[in-house]
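In: would you be able to build a 3D model of this:
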Amino acid sequence: MTDAVARLGRRFRTGDWSLRTRVAALAGLLVAIVLILAGGAATTALSTRSELDTLLDSVGPLRTGSDDLMQSLLDQETGMRGYVLRGGAVDLEPYAKGQANQRAITDAMMANPAATATIRQQLAVVTDLADTWRRDVAEPAIALVRDEDATAAQQFLNQRAPRSFDDVRTAVAVLQDSILEIRNNSADAVKGYSTRLVWVLFVAAGVVLLGGIGMVMLLQRLVIRPVSDLAAQVRTVATGDYDLQIGSPGPPELARLARDVDRMRARIATDLAEVETAREVIEATNRRLEAQATELERSNRDLEQFAYVASHDLQEPLRKVASFCQLLQRRYAGQLDERADQYIAFAVNGAQRMQRLINDLLAFSRIGRNTTGFAEVALESVMTEVAAQTEPARTAAKAALTWDPDLPVVLGEERLLVNLLANLVSNSLKFRQPEAPVTVHVSVARVGDEWEVSCADNGIGIEPEFAEKVFVIFQRLHGREAYPGTGIGLAIAKKIVEYHGGRIWVVPSEGTGTTIRFTLPVIGATPAVEPAPVAPDLEETTA
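Out: Predicted structure coming up:
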């Protein structure tokens, strides 16, 4: 038993038990002790109650009975003497009643549970002595009085009565002493049980107090101190010491918690290391991007300078070449041979195409640079302007241009939107079916937060494999002899649409005709697209 308790104590101290098990064990021990003490207190209380019941219900009546017994004997002796002295029949009534009372009291005392064998034996002695007194003293004296010899009766009593009744008194006194001893023993037992009950209560209070102190010490040792240590380690880690390994010498629950916190610390440390590595990579990337941005800015300046040269410096000699070639063509046409006239025509045509190409490049580069900011633009007015600009070409091609009624209002630059739709309509007029009337229709439909604008014609169409190539600058699907132009119109249209925050694409079609569709944001549905700040037009700055 001692070895088992020692083993339990070692397991309790070394941490093999969980905190819940330890608290449960200590609480169980306290409950067991309290239950044992409660059982002892209950047993003591029951014993005390039993002794009190005996003292009150048995010993008390027994003691009272002894007094009543003595009184009944005295009544007999007094009644007998009164009869001898006065000779009246009334004087014998106490004598008779005393005998009846004696018998009743004796029977009750004999039936009393507290009456021991000694008490019963002493009661028998008292009864025998009382019977002897009545037989030898009282009855003879009463008989003498009845024989009218009162004097002889008094003399008889004076000789024999005192000694004989003293024996009865002595026997009753012995009986009362025995009863008193029983009463004192019961009282002492009650006092002893009461004292034991008080000590049991004191011990129970001490056990509860010690158990509470032990519980507080247990919580201090197994919970508060390890939690405080763990919190201190966590605070240390929180200050930036992520390499500190967190541990706890407490119960298994706190040890598991410490391991979980340490795994979290390790994960945070790993993540921070990755973040630091990523930050270094980002900083290096930012440095490269800054260098590239600087290089790009320099390259843009060079490109702007080239654009200026191409649009300004080159146009001047090109205009002179074209002018003098045209002069040669007008003045010497027919004066030279046919081959010379052809060469001059080639030179004039090349100079004019070069001028158109430079002008288109200049228009392409100016998109988004010469900006006036976005404003509300009614597409109805845009289409009216487009119709006016394309009227000569439509007349020549015998084309019909129509558009939907109630066109919406969008955010943008009206000049660019006119240029966009004019390019699309011009393309429809250029790439038309031979010997067929041309029809071009512009329609608008809302799709979500965007307006989808469609420009549909009945021209020659675009093959699906070339649907993306047509928006590449200088990309041509047909020879210059068949369809004139620089191949930059749809590239300009794409740049304008993207500048307004939209998309543009060719809708696949199985039959003839082409449908080009682009989107513009709905006002209020999405944030307005503001043009990004760009460098000013170099030609205007340096011209």
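In: every contact and neighbour count from this point should use C-alpha atoms.
Out: Will do.
In: what segments of this structure are strands?
Out: Taking DSSP state E as the test, the strands found in the chain are 375-378, 399-403, 409-412, 438-447, 450-457, 504-507, 515-521.
In: name the residues of the first one that are buried.
Out: Which is strand 375-378. Within strand 375-378, the residues scored as buried using 16 or more other CA atoms under 10 Å are Val377, Ala378.
In: what is that strand packed up against?
Out: strand 409-412 (3 or more CA pairs under 8 Å, 6 or more residues apart in numbering; DSSP states H and E).
In: chain center to the strand it packs on: distance?
Out: In terms of CA atoms, centre = their mean, to the nearest Å, the centre of strand 409-412 is found 48 Å from the chain centre.
In: what residues does that strand touch?
Out: 373-379, 500, 520-523, 528 (CA atoms under 8 Å, 6 or more residues apart in numbering).
In: show me the longest helix that occurs in this protein.
Out: helix 150-219 (DSSP state H).
In: helices or strands next to that one in the packing?
Out: Counting by 3+ CA pairs under 8 Å, 6+ apart, helix 150-219 packs on helix 19-53, helix 60-86, helix 117-133, helix 139-146.
In: Gly368 is nearest to which of those helices?
Out: helix 19-53 (73.3 Å; CA to CA).
In: in the stretch 301-450 of the chain, which spans are helices?
Out: Under the criterion DSSP state H, counting those that start in this stretch, the stretch 301-450 of the chain carries helices at the ranges 315-331, 338-366, 379-389, 391-397, 414-430.
In: compare with the first, here's sequence two:
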Amino acid sequence: MTARTAGWTLRRRVVALLAVVGVLLGASVAVEIAVAAKNRDYTHSVLDRTGPLRAQSQELLSVLVDQETAIRGYALTGDRRDLEPYVQGGEREQQLYRSMRGLIGVYPALARQLDTVEAEAGRWRSTVAEPVIRTTEEQGTTAGRALITEESRQRFDVIRNSVSQLQEGILVEREKGADNIYRTSSMLVLLLVGAALVVAVAGAVLLISLERMVVRPLTGLAEQVREVAKGDFQHRIAGSGPPEFLRLADDVDAMRQKIAKDLAEVREARERIEWVNSQLQKQAEELVRSNRDLEQFAYVASHDLQEPLRKVASFCQLLQRRYAGQLDERADQYIAFAVDGAQRMQRLINDLLAFSRIGRLTTGFTEVDLNEVMGDVAGQTEAARQYADGELTWDALPTIRGEEPLLTNLLANLVSNSIKFRRPDVPPRVHVSARLVGDEWEISCQDNGIGIEPEFADKIFVIFQRLHSKDAYPGTGIGLAIVKKIVEYHGGRVWVDTDTAEGTAIRFTLPALPEDVEAAARAAEQPPAGEATGDEATAGDEPATGEAAGADPVEGGAPVEPADDGGARVEVPRPRGARAEGTDGTQDSDGTKEAVG
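Out: Sure thing, here's the model as predicted:
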């Protein structure tokens, strides 16, 4: 046990104090019980012994007096009726003797005095009363009166004196009992007062002990804690009082040290965060400056660079038309290189400007019907489809929130890519479909083209990334980068489905309208009555094949090469019960919209 925890604990001190108080109160209670028992005995003696004895002694004297009076009356009259009080008094006298002996047994002196009274009464009866009765009966009243002398009166006075002494003894015993009752009652009061004093002293000691051992140490500890709470985390908390409070102070101080350590770490982390924020602020300012420079570059590229580039291209074309065949073959080749380079530079600048404007020049989101968008796309790609003898079909597409020009550019790039990256001697077939997945529409553009290897699936969305030479497939390689940026601007994602068996399938997601999600949820909870089999239930999710228009089925999809003109294509399964709309082409009986080149 350490020095801080040695000594009596608060619990031990309180238990010791309560034990002492309990012993004192227990002893006081035991003495009070004994004194109360004595008091009860004394009260019983006064009420149930000396009181009745006093009354019965008085009655005994009255009975003896009645007997003496009856003897005198009988001696005067000789009438036997005058002896009735004597006879009845004698019987009553014996009853009183028996009753008094039952009560007087605890008083030996009074018992002897009662015996004296009985003996004196018996001698008076044998020497005075009985002779008077016989003489009166035998010789007459004169002879009977002659026996009643001064001596006989003195004998009865002896009885009277004995009864008086008996009464005095009873009175003395009664007074003794009353004194004992008063004494024991006083002792009970003193004991109660003593118990009250013990309780009061114990309470005072307990209060003083609590003040010294609990209140003061806790107050001191609370003041130190408040100092720490004010911010002085280096203030050491020292305890006082019993060992429990010393341990509590140590625990609180340990908590203070941990808080101080954590605060120091937080302070360091905050300083690091402030430094990082300052760096981020600098980077943000640099980014703002870079964006301004980029906007300035876009302005220059769209105006200042375009003008000399157009002039170079125009004069190169004039040279090509005017002097073609007049110079040597190498000069014609140089002029062709210059014209091609100027034209490719113009396409690069235009594509780069289109890529940089996505998300910056906005017209605001509105509800866009993708069926109408596909109609516009079909019109834009009609020439390319006619040239390649291609076919474009689409299922009924949803209405989503977005910017119609950007969505048109998105789908036009995908369709153009599918037409451009076709297989030799195989007419291109492009199909666009959609299906609801959770709270998003998954839209697919699938073709029967050359496809793309899985290891190149992520590279095709990188700006200016090309997988083929410009001689094999012309273009700037920015089309799918524009597609990715438009999809992400609308809150979706785009990827290449590498599991298609033929061609390429590019899929992207767009957030669905809440009413479409709710309608799909209700339809899932209550399937149509005519939906009998699983094949029928999934029929609407399969892409349309375009067979009504004479197109070959489009199965699966393969990776697509980046489009030089921004073209790309995506395929998504058509949602059940969707309506097919469009401005170009015809609508088949199965709901597939077709545009044939």
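In: and the TM-score between them?
Out: The TM-score (TM-score structural alignment, normalised by the length of structure 1) is 0.87; 512 aligned residues with a CA RMSD of 2.6 Å.
In: for Leu37 of structure 1, see how far away the equivalent of Gln165 of structure 2 over in structure 1 is.
Out: If you follow Gln165 of structure 2 across to structure 1 using TM-score structural alignment, you land on Val174. Counting by CA to CA, to the nearest Å, the gap from Val174 of structure 1 to Leu37 of structure 1 is 42 Å.
In: same question, Asn349 of structure 1
Out: 124 Å.
In: pick out whichever of those two has more residues nearby.
Out: The neighbour count for Asn349 of structure 1 versus Leu37, taken as other CA atoms under 10 Å, is higher for Leu37 (18 against 15).
In: what does the more buried one correspond to in structure 2?
Out: Leu37 of structure 1 maps onto Ser28 in structure 2, with residues paired by TM-score structural alignment.
In: over to Thr372 of structure 1?
Out: In structure 2, Thr372 of structure 1 lands on Thr363 (TM-score structural alignment).
In: hang on, the earlier thing: from the contacts of strand 409-412 of structure 1, which single one is nearest Thr541 of structure 1?
Out: Gly373 (19.6 Å).
In: can you count the residues close to Gly9 of structure 1?
Out: 11.
In: so who does it touch?
Out: Neighbours of Gly9 of structure 1 in contact, by CA under 8 Å, 6+ apart: none.
In: aligned to it, what sits in structure 2?
Out: Using TM-score structural alignment, Gly9 of structure 1 sits opposite a gap in structure 2.
In: relative to Val223 of structure 1, how far out is Gly9 of structure 1?
Out: 18 Å.
In: same thing with Asn112 of structure 1?
Out: 64 Å.
In: between the strands of structure 1, which one is closest to Ser66 of structure 1.
Out: strand 438-447 (120.7 Å).
In: give me the contact list for the closest one.
Out: Residues contacting strand 438-447 of structure 1 (CA under 8 Å, 6+ apart): 397-404, 407-408, 425, 428-429, 432, 451-459.
In: tilt between that strand and helix 379-389?
Out: 160 degrees (axes from the mean of the first three to the mean of the last three CA atoms, to 10 degrees).
In: show me what Val410 of structure 1 aligns to in structure 2.
Out: Under the alignment (TM-score structural alignment), Val410 of structure 1 maps onto Ile400.
In: what about stretch 345-362 of structure 1, how far off from structure 2?
Out: Average distance, stretch 345-362 of structure 1 versus aligned residues of structure 2 after superposition (mean CA distance after the TM-score superposition for structure 1): 1.6 Å.
In: which parts of that stretch are buried?
Out: Ala345, Ala347, Val348, Ala351, Gln352, Met354, Gln355, Leu357, Ile358, Asp360, Leu361, Leu362.
In: what's that stretch aligned against in structure 2?
Out: With TM-score structural alignment as the criterion, stretch 345-362 of structure 1 aligns to 336-353.
In: for stretch 320-331 of structure 1, same thing?
Out: Counting by TM-score structural alignment, stretch 320-331 of structure 1 sits on residues 311-322 of structure 2.
In: quick one: contacts of the matching stretch?
Out: Asp332, Ile335, Ala336, Ala338, Val339, Ala342, Gln343.
In: and these, which is closest to Val517 of structure 2?
Out: Gln343 (47.3 Å).
In: who touches the closest one in this structure?
Out: So Gln343 of structure 2 contacts Ala313 (CA under 8 Å, 6+ apart).
In: then Thr142 of structure 2?
Out: Ala75, Leu76, Thr136.
In: trace the last one over to structure 1, please.
Out: Going back to what we said before, that points to Thr136 of structure 2. By TM-score structural alignment, Thr136 of structure 2 lines up with Val145.
In: just the second one next, same as before
Out: Residue correspondence to structure 1 (TM-score structural alignment): Leu76 of structure 2 is matched to Leu85.
In: so its match sits right up against Glu148, yeah?
Out: No. Counting by CA atoms under 8 Å, Glu148 is not a contact partner of Leu85 of structure 1; they are 11.6 Å apart.
In: settle it for me: which of the two has more neighbours?
Out: Ranked by neighbour count (other CA under 10 Å), Leu85 of structure 1 and Glu148 place Leu85 first, with 15 against 12.
In: list the residues that contact the more buried one.
Out: Leu85 of structure 1 neighbours (CA under 8 Å, 6+ apart): Ala150, Gln154.
In: turn the contacts of stretch 311-322 of structure 2 into a markdown table, including distance to Val300 of structure 2.
Out: Shown next, in a markdown table, are the contacts of stretch 311-322 of structure 2 (distance: CA to CA, whole Å):
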| residue | distance to Val300 of structure 2 |
| --- | --- |
| Asp332 | 32 |
| Ile335 | 27 |
| Ala336 | 27 |
| Ala338 | 22 |
| Val339 | 22 |
| Ala342 | 17 |
| Gln343 | 18 |
